[in-house]
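[1] this is a predicted model, with the sequence first.
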Amino acid sequence: MISSLPRRLAAETLGTAFLVATVVGSGIMADTLARDAALALLANTLATGAMLVVLITTLGPISGAHFNPAISLIFALKGDLSRRDAGVYVLGQVVGGIAGTVIAHAMFALPLLQNSLRIRTGGAQWLSEGVASFGLAATILAGLRFERKAVPWLVGLYICAAYWFTASTSFANPAVAIARSLTDTFSGIRAIDLPGFILAELAGALCALIAMTWLLQAPADNAAIQTAEEQS
């Protein structure tokens, strides 16, 4: 049963808010308790991956648990989401992400909105975001094709890995990137660096859609060939 658009919008907004609150809040906590940058990043990684598993499992049946404009875009291009609904999803994701930053700051008694001064720019960072988004989109598309029930764990585990194998620590999400530009804490990014990140994230997701559309149809094509050979 498909939920009504208002319920799906609420799920996307709420889910993105909790995701960003987890990213920002765990970053603040980790940076406060651990003076070692690697340990702080590990704590941030585990909290984010765990929250993704929870959010996708609980809210996925309502909205699909995109929590990410890049993912909503590729589902719209696939025809699984109308353009109108995709636009509403993106709005909810951005608003939810900003709310998540505000909530995280409030929980740690920080100014509700900050101007991030953390520099994240350059070719290596953009390539990292493209790769991270490609892998995330590919994981979701393949997971839905072969093991739908495992998608929450696949996404959570992928993001945990991508935190560590990418130079950018895998934002892989335009709404999250926007929200993180409003915190000058462990997980922040300068607003001026957002365009490069967002373009790379969208490009990575689009490349994944193209690649996986071809790759995931290969078994069906093989089956058709085998059937034709048997009939001949």
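    In hand now; what should we look at? Residues are numbered from 1 along each chain as shown.
[2] CA atoms for contacts and neighbours, from now on please.
    OK.
[3] can you tell me the SS state at residue 66?
    Of the three states, residue 66 takes coil under DSSP: H, G, I helix; E, B strand; the rest coil.
[4] most centrally placed residue in the protein?
    Nearest to the mean C-alpha position of the chain, by Cα atoms, centre = their mean, lies residue 173 at 4.4 Å.
[5] wait, residue 133 touches residue 172, no?
    Yes: counting by Cα atoms under 8 Å, residue 172 is a contact partner of residue 133 at 4.6 Å.
[6] mutual contacts of these two, please.
    residue 201 (Cα atoms under 8 Å, 6 or more residues apart in numbering).
[7] which one's more surrounded, these two?
    Remark: of residue 133 and residue 172, residue 172 carries more neighbours, 33 against 30, as counted by other Cα atoms under 10 Å.
[8] so residue 8 sits against residue 63, correct?
    Yes: using Cα under 8 Å, residue 8 is in contact with residue 63, at 4.5 Å.
[9] check the offset of the longest helix along the chain from the chain's centre.
    Criterion DSSP state H: the longest helix present in the chain is helix 5-33. With Cα atoms, centre = their mean, to the nearest Å as the basis, helix 5-33 stands 11 Å off its chain's centre.
[10] another structure for you, compare them:
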Amino acid sequence: MNTSLGRRVAAEAIGTGLLVAVVVGSGIQASELSHDVGVQLLANSLATVFGLGVLILLLGPVSGAHFNPAVTLAAWFGGRRTPEGFPLRDVAAYVPAQIAGAIGGAILADAMFARPLANFSTHDRSASHLWLGEVVATAGLILLIFGLTRVGRAALAPAAVASYIGAAYWFTSSTSFANPAVTIGRAFTDTFAGIAPASVAPFIAAQLLGTALGLAVVTAVYAPNVASARRAIDVPSSEPEPASS
């Protein structure tokens, strides 16, 4: 990736912030327009699918569109023993930017709907079945991202990743946070999409476990590809090379 670290970090902060603004804002809007929880979740998931797909398409060529410390850590771990891998210096820059962006995105969403700013959530999500849901959601996300890059299909990432997250809203008990930064950001809004601060640490622990599990599956299924560890979601600006190359 030839873009300067400063520009990539800015893209990660802005992308993660806008992602959380989409998640929280659509949750607020849905809860104001309908009292049916199923309709609220449907609206929230659809907005997230479209918003995430656009953000990956827009910012993927700049930073790799991680928007997620789990993806960043997986990219570093996958290439840590090679000079072409994702460097630890970039991890140290990406992760704080993602967290700061996520918090800013939650505050922005609350501001747009005239809600109290940085009001901690009271939505308790402390339950073992929810933690299992986060393990499954995160493992699947890591498998998808690094599986796509290892077979030369990174150009499909905007549609594939957004579709997976939309599906995981419904097939996981936790509604698929699958992102430590987003989890932290959603603790700063006492709305439909919020999570109580006390529930954050177990969710993140489950997400990190899911990250390790996802990487293990990638290693077991796909042949090594150093470039995939460096790029993560790297949407090419031109036609992708054939998988056989």
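    That came through fine. In this text, all values refer to a predicted model and were calculated from it rather than measured experimentally.
[11] superposing both, give me the TM-score.
    Scored by TM-score structural alignment, normalised by the length of the first structure, the superposition of the two chains gives a TM-score of 0.92; 218 aligned residues with a Cα RMSD of 1.0 Å.
[12] ok, back up a step: now do the contacts for the aligned residue in the second structure for the residue nearest to the centre of the first structure.
    Structural alignment (TM-score structural alignment) places residue 173 of the first structure against residue 179 in the second structure. Neighbouring residues of residue 179 of the second structure by Cα under 8 Å, 6+ apart: 68-70, 138, 204, 207.
[13] out of those residues, list just those in helices.
    Per DSSP H, the subset of the contacts of residue 179 of the second structure in helices is 69-70, 138, 204, 207.
[14] mind putting the residues you listed in CSV, distance to residue 16 of the second structure included?
    Shown next, in CSV, are these (distance: Cα to Cα, whole Å):
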residue, distance to residue 16 of the second structure
69, 10
70, 13
138, 16
204, 16
207, 17
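[15] so which pair among those is furthest apart in space?
    Among these, the pair separated by the greatest distance (Cα to Cα) is 69 and 138, at 11.2 Å.
[16] check the gap between residue 115 of the first structure and residue 93 of the first structure for me.
    Residue 115 of the first structure sits at a distance of 20 Å from residue 93 of the first structure (criterion: Cα to Cα, to the nearest Å).
[17] more neighbours: which of those two?
    Neighbours were counted for residue 115 of the first structure and for residue 93 using other Cα under 10 Å; residue 93 has more, 31 against 15.
[18] who touches that one in this structure?
    So residue 93 of the first structure contacts 12-13, 16-17, 67-69, 175 (Cα under 8 Å, 6+ apart).
[19] skipping its backbone neighbours, what lies nearest the residue mapped onto it from the second structure in space?
    Residue 93 of the first structure maps onto residue 98 of the second structure when the alignment is built from TM-score structural alignment. Distance criterion Cα to Cα, 6 or more residues apart in numbering; nearest residue to residue 98 of the second structure, sequence neighbours excluded, is residue 13 at 4.9 Å.
[20] let me know whether that neighbour touches residue 105 as I believe.
    No: here residue 13 of the second structure does not reach residue 105: they are 9.4 Å apart, not a contact under Cα under 8 Å.
[21] ok, these two, which is more surrounded?
    Taking other Cα under 10 Å, residue 13 of the second structure and residue 105 do not tie; residue 105 has more neighbours (30 against 25).
[22] you'd agree that one is up against residue 23?
    No: Residue 105 of the second structure is not in contact with residue 23 according to Cα under 8 Å; the separation is 9.2 Å.
[23] returning to that earlier point: which helix or which strand is home to the match of residue 93 of the first structure?
    Residue 98 of the second structure is part of helix 88-112, with elements assigned from DSSP states H and E.
[24] what's the matching residue for residue 200 of the second structure over in the first structure?
    Using TM-score structural alignment, the partner of residue 200 of the second structure in the first structure is residue 194.
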